[in-house]
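In: From the sequence below, what's the structure:
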Amino acid sequence: MITWNRDPDGGTVLLTLRGMRIGDTVTLAVLDSLEIRDPHALLAVHTNGELGAHGPTIGADAAHSHAATLALDSTTLALTRPVPLHDPAVTDLPATSWVDLPPDLAAILRPTLDDARTAVLVLLDRTEGWLAAIGPFPNHAAADTWQPADGPGRTADRLTVPLRAITIEQAQP
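Out: Presented below is the predicted three-dimensional model:
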């Protein structure tokens, strides 16, 4: 196997595979990857206080535009909120990761019990009425092990919520 990489980021653009015994060769071009540069999720709060997430999307506008679809599909949806998704590979949470919530809403939130394969970790400061969303994670166990480096995230409540995938058309602005 031979990979052809581009400068300066080293991204793979071609991949050549060769069968050593018979000498056949095939080269594949990597045309594009689905990499979301401004990942957001749409948090969905239901009338019973259960919190779920939908996404990831490309930016807050795309997340917000998915709210109407959710409202049509649910009789218990109380409100939605687009939030930035913090990269789980980075343990420092910048101030821009935190989103304000009404304090009365922060007091009642709890994770939706769901069997979704992917998850988002929501750090919830019930006293200050703000939250930060970290993810996506491949499963609930991976989300449960993530820890922020320092700051308000260390003392916040941890809600591991299911991340429901949306279509690529819905993920774009």
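
In: all contacts plus neighbour counts: C-alpha atoms, from now on.
Out: Fine.

In: Count the neighbours of residue 69 for me.
Out: By the measure other C-alpha atoms under 10 Å, the count of residues near residue 69 is 10.

In: typo on my end, it should be residue 2
Out: Around residue 2 there are 10 residues (other C-alpha under 10 Å).

In: mind listing what the nearest residue to it once chain neighbours are set aside touches?
Out: Nearest non-adjacent residue to residue 2, counting by C-alpha to C-alpha, 6 or more residues apart in numbering: residue 16, 5.0 Å away. Taking C-alpha atoms under 8 Å, 6 or more residues apart in numbering, we find residue 16 in contact with 1-3, 25-28.

In: And for residue 53?
Out: Residues near residue 53 by C-alpha under 8 Å, 6+ apart: 41-44, 120, 161-164.

In: Tell me the spacing between it and residue 141.
Out: When distance is defined by C-alpha to C-alpha, to the nearest Å, residue 53 is 17 Å away from residue 141.

In: Equivalent analysis for residue 59, please.
Out: Distance of residue 59 to residue 141, given as C-alpha to C-alpha: 26 Å.

In: Between those two, which is the more surrounded one?
Out: residue 59 (21 against 12).

In: Would you check that my belief about that one contacting residue 39 is correct?
Out: Yes. Taking C-alpha atoms under 8 Å as the definition, residue 59 is a contact partner of residue 39 at 5.7 Å.

In: Now the second one, please; I'll put the structures next to each other:
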Amino acid sequence: MMRDEEILAEFRAADALLEGHFILSSGLRSPRYLQCARVLMNPARGARLAEALVARIPDDLRARITAVVSPAMGGVIAGQEVARALGVDAMFVERPAGTFELRRGFRLEAGQEVLMMEDVVTTGLSSREAIAAIEAAGGTVIAAASLVDRSGGNAQFDMPFFPLIRLDVPTYEPDALPPELEAIPAIKPGSRAAA
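Out: Predicted coordinates:
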């Protein structure tokens, strides 16, 4: 099983562990940001991380997963790699009008057992919205997973959650920044505007 130090080494090798003042998709601010798109741009690295994540899912649960569905944009590559490791189809939900939905001819059978796969979970909001869209499309989400859980244990789901790594990275409300962050211009590296 891949250790946390080995996982972080993969992020560092891809220059995906950034420091500065970042606006997260949740609207919160952070001094560190993990750019999963950079770590996944190398297919061999993405495959290694996906296989390590799949190894954390118990065999009995893993055997039930028939599809992986991810929220676009950030979860698409992670979902594809995890689906490859599981030997199942990969799909994604997207927000054409502000709410996640399954499109592009993707469809789930009624009750089809699905893994919802994210790149990074901070508050869990996008994940919960993706889960709701999967269930609205007929799927049953039996597990959630992410490459990174940076929620500090605060992201809660109604099914088992399997992050590859948990990172304790501080987050702040925009009106409660520490002085060192206030002094740095904020950058928004994520894939969607803050709500």
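
In: TM-score of the superposed pair?
Out: For these two chains in superposition, a TM-score of 0.29 is obtained (TM-score structural alignment, normalised by the length of the first structure); 89 aligned residues with a C-alpha RMSD of 5.5 Å.

In: before we move on, back to that, quick check: next helix or strand after the helix or strand harbouring the residue nearest to residue 2 of the first structure?
Out: Using DSSP states H and E, residue 16 of the first structure sits within strand 12-18. Note on strand 12-18 of the first structure: by DSSP H and E, the next helix or strand toward the C-terminus is strand 25-29.

In: packing partners for the helix or strand following that next one?
Out: Of the helices and strands lying after strand 25-29 of the first structure in sequence (DSSP H and E), the nearest is strand 39-46. The contact analysis (3 or more C-alpha pairs under 8 Å, 6 or more residues apart in numbering; DSSP states H and E) places strand 39-46 of the first structure against strand 50-58, helix 59-65, strand 77-86.

In: in the second structure, which spans are helices?
Out: For the second structure, helices defined by DSSP state H occupy the ranges 4-13, 36-40, 43-54, 59-62, 75-86, 125-136, 179-182.

In: Including neighbour count and distance to residue 12 of the first structure, could the contacts of residue 53 of the first structure go into TSV?
Out: What follows is these, written out as TSV (neighbours: other C-alpha atoms under 10 Å; distance: C-alpha to C-alpha, whole Å):
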residue	neighbour count	distance to residue 12 of the first structure
41	32	28
42	28	31
43	24	34
44	22	37
120	33	29
161	28	33
162	25	32
163	28	29
164	18	29
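
In: and which of these is nearest to residue 78 of the first structure?
Out: residue 44 (7.7 Å; C-alpha to C-alpha).

In: Can you tell me, leaving aside adjacent residues, what's nearest to residue 160 of the first structure?
Out: With sequence-adjacent residues excluded and distances taken as C-alpha to C-alpha, 6+ apart, residue 160 of the first structure is closest to residue 121, at 4.5 Å.

In: Hmm, residue 81 of the second structure is touching residue 47, no?
Out: Yes. With contact defined as C-alpha under 8 Å, residue 81 of the second structure reaches residue 47; the gap is 5.8 Å.

In: Between these two, which has more neighbouring residues?
Out: Taking neighbours as other C-alpha under 10 Å, residue 81 of the second structure and residue 47 compare with residue 81 leading, 25 against 18.

In: Can you give me the distance of the more buried one to residue 48 of the second structure?
Out: Relative to residue 48 of the second structure, residue 81 of the second structure is positioned 9 Å away (C-alpha to C-alpha).

In: Repeat that for residue 77 of the second structure.
Out: In terms of C-alpha to C-alpha, residue 77 of the second structure sits 13 Å off from residue 48 of the second structure.

In: So between those two, which is more surrounded?
Out: Counted by other C-alpha under 10 Å, residue 77 of the second structure and residue 48 do not tie: residue 77 has more neighbours, with 23 against 17.

In: Give the closest residue to that one in space, chain neighbours not counted.
Out: Nearest one to residue 77 of the second structure, counting by C-alpha to C-alpha, 6+ apart, is residue 40 at 6.9 Å.

In: list the contacts for the one you found?
Out: Contacts for residue 40 of the second structure (C-alpha under 8 Å, 6+ apart) come out as 46, 77-78.
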